[in-house]
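Asker: With the sequence up front, the predicted model follows.
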Amino acid sequence: MYYLLDESELVFPHPSLADEDGLLAVGGDLSIERLLLAYENGIFPWYNEDSPILWYAPLERFVLSPEKIRISKSLKQILRSNKFQVTIDKDFTSVIKNCAVISRKDQDGTWIVSDMLDAYKRLHEAGYAHSVDVWQGEELVGGLYGVQIGKVFCGESMFSKVSNASKIALVHLAKNFGLSLIDCQIPSEHLTKMGAELIPQEEYLSILHTQQSIPYDFQRTF
C-alpha cells in the first residue's frame, strides 16, 4: 500500500509503512522544503517521465561507513599517481547532467528527469546538495552528487567517462569530510566490493535522526 500526498500539506507517512519494494508515497512536489523533509526521514524521490512523483524508503538501506571503505591495490596506485584532480561543487550542473545521460547495465532511461534535475539544482543553490567532481586536465570525467544531512551524505548518483573516475570521487568523499555514513540507496556489485552493506531501515533512521541539515557545511569541512 502506498500513500497519496497532498501538495498543500508538507508531511510524509512513516518510512516503516513502505511496501516490500520500498515505495512509500505518490505525489506532492519537489520543493526544497519537501525534499529536505524527505531526506531527513530516509525518503527519496525515484521515478521516470511517464509516472507521478514516487517516494521510496527501502526497508533495508545500502550504506557505506567511511572507515570501512575498501580500496584495491590498483586504485591506491591511481590515487598516488595524481592522474585525476578532484574538486567540490565546481560544476554541479555538469555532474548531474552526466549522471542523467550515462548508460548503465540493466537500466533503460534515467530517473533524473528534467524536473528532478531542476529540483536538485535548487537544492544545490540553497547549499544542501553537493557534487564531487573528477577531472583529467580540463575535462570532467567522473563524479557524484547527493544531499548532505549533517554527517550523513545521501548519495544520489555517480558517473564515469573513464575507468575508476567515480571510485576516485567516492574515496575522496569518504576520506575528507568527517562523514559518519554515506547512503548509497540501491545495492550494486562494485559498491559492495568497496565495503558498502545493507542495514535495517531502523538502524539507518536512528543514525539519520541525530543529524541536522546545515547549508554549505559540506564545503566548510573541506
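Answerer: Thanks, I have it.
Asker: contacts and neighbour counts: CA atoms only from here.
Answerer: Noted.
Asker: In this structure, where's the longest strand?
Answerer: strand 139-149 (DSSP state E).
Asker: And the contacts of it?
Answerer: Residues outside strand 139-149 that contact it (Cα atoms under 8 Å, 6 or more residues apart in numbering) are 39-40, 92, 95-96, 99, 128-135, 153-162, 165-166, 169-170, 208, 211-214, 218.
Asker: Could I get the buried residue list for that strand?
Answerer: 140-149 (16 or more other Cα atoms under 10 Å).
Asker: distance from the centroid: which residue in this structure tops it?
Answerer: Relative to the centre of the chain, the most outlying C-alpha is that of Ser81, 27.3 Å out, by Cα atoms, centre = their mean.
Asker: how close does it get to Ile168?
Answerer: As judged by Cα to Cα, to the nearest Å, Ser81 and Ile168 stand 12 Å apart.
Asker: before we go on, here's another structure to hold up against the first:
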Amino acid sequence: MTAPSSAITPHLLLQGYAAGVFPMAEHRDDPEMFWVDPRRRGILPLDGFHISRSLARRMRRGGYTVSLNRDFTAVLDACADRHDTWISAEIRRLYLELHALGHAHSLEITCDGILAGGVYGVTLGGAFFGESMFSRQTDGSKLALAHLTDHLRRCGFVLFDTQFITSHLATLGAVEISRAAYHDRLSKALRLSVSITDCPLDSDPHSVLQRSTQTS
C-alpha cells in the first residue's frame, strides 16, 4: 500500500512499527512511501551475535571510539549516500523528527575523528527496529552492530529487527523467521518498558568481547 509522504507522520510511523510493518520509498526522489510486511523477517538475536576471529582482533586492537546519538543526522545521511537508496528526502525528515521525539537512535564508530561506520533505527518497548547501516572503513558497520547489540541487551531489549537478511548480516548471526513468529516476538517486546538510555554505553571493546563470549 502506497501513500503520499505528506500523509505519514512520525506518530503513524510508530503505529506501523507496532503493527509489524515499516516504510520504504522506491528511490531517493520518490514522493510516495509504501508499507512493507515481509513474509519472512530478519532478526539479529541479541544473545547470538557472532563475533568472528578477525572482528575480535579488530576490537582488541582498538583505536576507535563508540558513541550513541552523537550525530544522528550524519549517520542517516551516510546511510543514504549510495547510488541506490530508499531514504528519500521525506523519509529523512520523518526520521529526524522521530529522533527529536526520542524514538530514533544512532550508534557511531569514529576513527581519528572521522565517522567510520554506524547504524540507526527506531525503538518501541523492548524492540529495536534497525533501519540502515554504513561503513566508510573496513569493519565499520560490524563494529557498530557489535557494540549496539551489547548495549541493547544490557538495557533489556529482547528484539533486534533487521527487516531482511543479507549475507553480511547472516555472518553476524542474523536469522530469518516467519511473519507469525516475528509478530509473536514483537508482541512480547512491546509489553516491556525499557529505554536505550537505561544504562550507559560501554565503549570498551574488551568488555563487549567478554560479554559476547558469555552469551553466545
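Answerer: Great, that's in hand. Only a predicted model underlies this, so the values are computations on that prediction, with no experimental measurement involved.
Asker: TM value for the aligned chains?
Answerer: In this superposition the chains share a TM-score of 0.84, using TM-score structural alignment, normalised by the length of structure 2; 193 aligned residues with a Cα RMSD of 1.8 Å.
Asker: Now check structure 2 for the residue matching the residue farthest from the centre of structure 1.
Answerer: Using TM-score structural alignment as the criterion, Ser81 of structure 1 maps onto Arg61 of structure 2.
Asker: go on, Tyr204 of structure 1?
Answerer: Using TM-score structural alignment, the equivalent of Tyr204 of structure 1 in structure 2 is Tyr182.
Asker: so who does its match touch?
Answerer: With Cα under 8 Å, 6+ apart, Tyr182 of structure 2 has these contacts: Arg41.
Asker: And for Ala126 of structure 1?
Answerer: Contacts for Ala126 of structure 1 (Cα under 8 Å, 6+ apart) come out as Pro215.
Asker: Quick one: map it onto structure 2.
Answerer: In structure 2, the residue equivalent to Ala126 of structure 1 is Leu101, according to TM-score structural alignment.
Asker: Report the central residue of structure 2.
Answerer: Central residue check for structure 2 by Cα atoms, centre = their mean: the C-alpha nearest the mean position is that of Gly130, 2.7 Å away.
Asker: Please state the offset of stretch 201-208 of structure 1 from the chain centre?
Answerer: Centre-to-centre, stretch 201-208 of structure 1 and its host chain are 16 Å apart (Cα atoms, centre = their mean, to the nearest Å).
Asker: ok, and the closest non-adjacent residue to the alignment partner in structure 1 of Pro45 of structure 2?
Answerer: Pro45 of structure 2 maps onto Ser65 in structure 1 when the alignment is built from TM-score structural alignment. Spatially, and ignoring its direct neighbours in sequence, Ser65 of structure 1 is nearest to Leu181 (4.8 Å; Cα to Cα, 6 or more residues apart in numbering).
Asker: Same check on Leu198 of structure 1?
Answerer: Closest residue to Leu198 of structure 1 apart from its sequence neighbours, by Cα to Cα, 6+ apart: Phe62 at 4.4 Å.
Asker: wait, doesn't that neighbour sit right on Glu203?
Answerer: No. The pair Phe62 of structure 1 / Glu203 is not scored as a contact, 11.4 Å apart, by Cα atoms under 8 Å.
Asker: more crowded one of the two?
Answerer: Taking Phe62 of structure 1 and Glu203 together and counting by other Cα atoms under 10 Å, Phe62 has the greater number of neighbours (21 against 11).
Asker: one step back: to which residue of structure 1 is the residue nearest to the centre of structure 2 aligned?
Answerer: In structure 1, Gly130 of structure 2 lands on Gly155 (TM-score structural alignment).
Asker: Next up, the contacts around that match.
Answerer: Taking Cα under 8 Å, 6+ apart as the test, what Gly155 of structure 1 contacts is 144-147, 182-185.
Asker: Before I go, just wanted to say thanks for your time.
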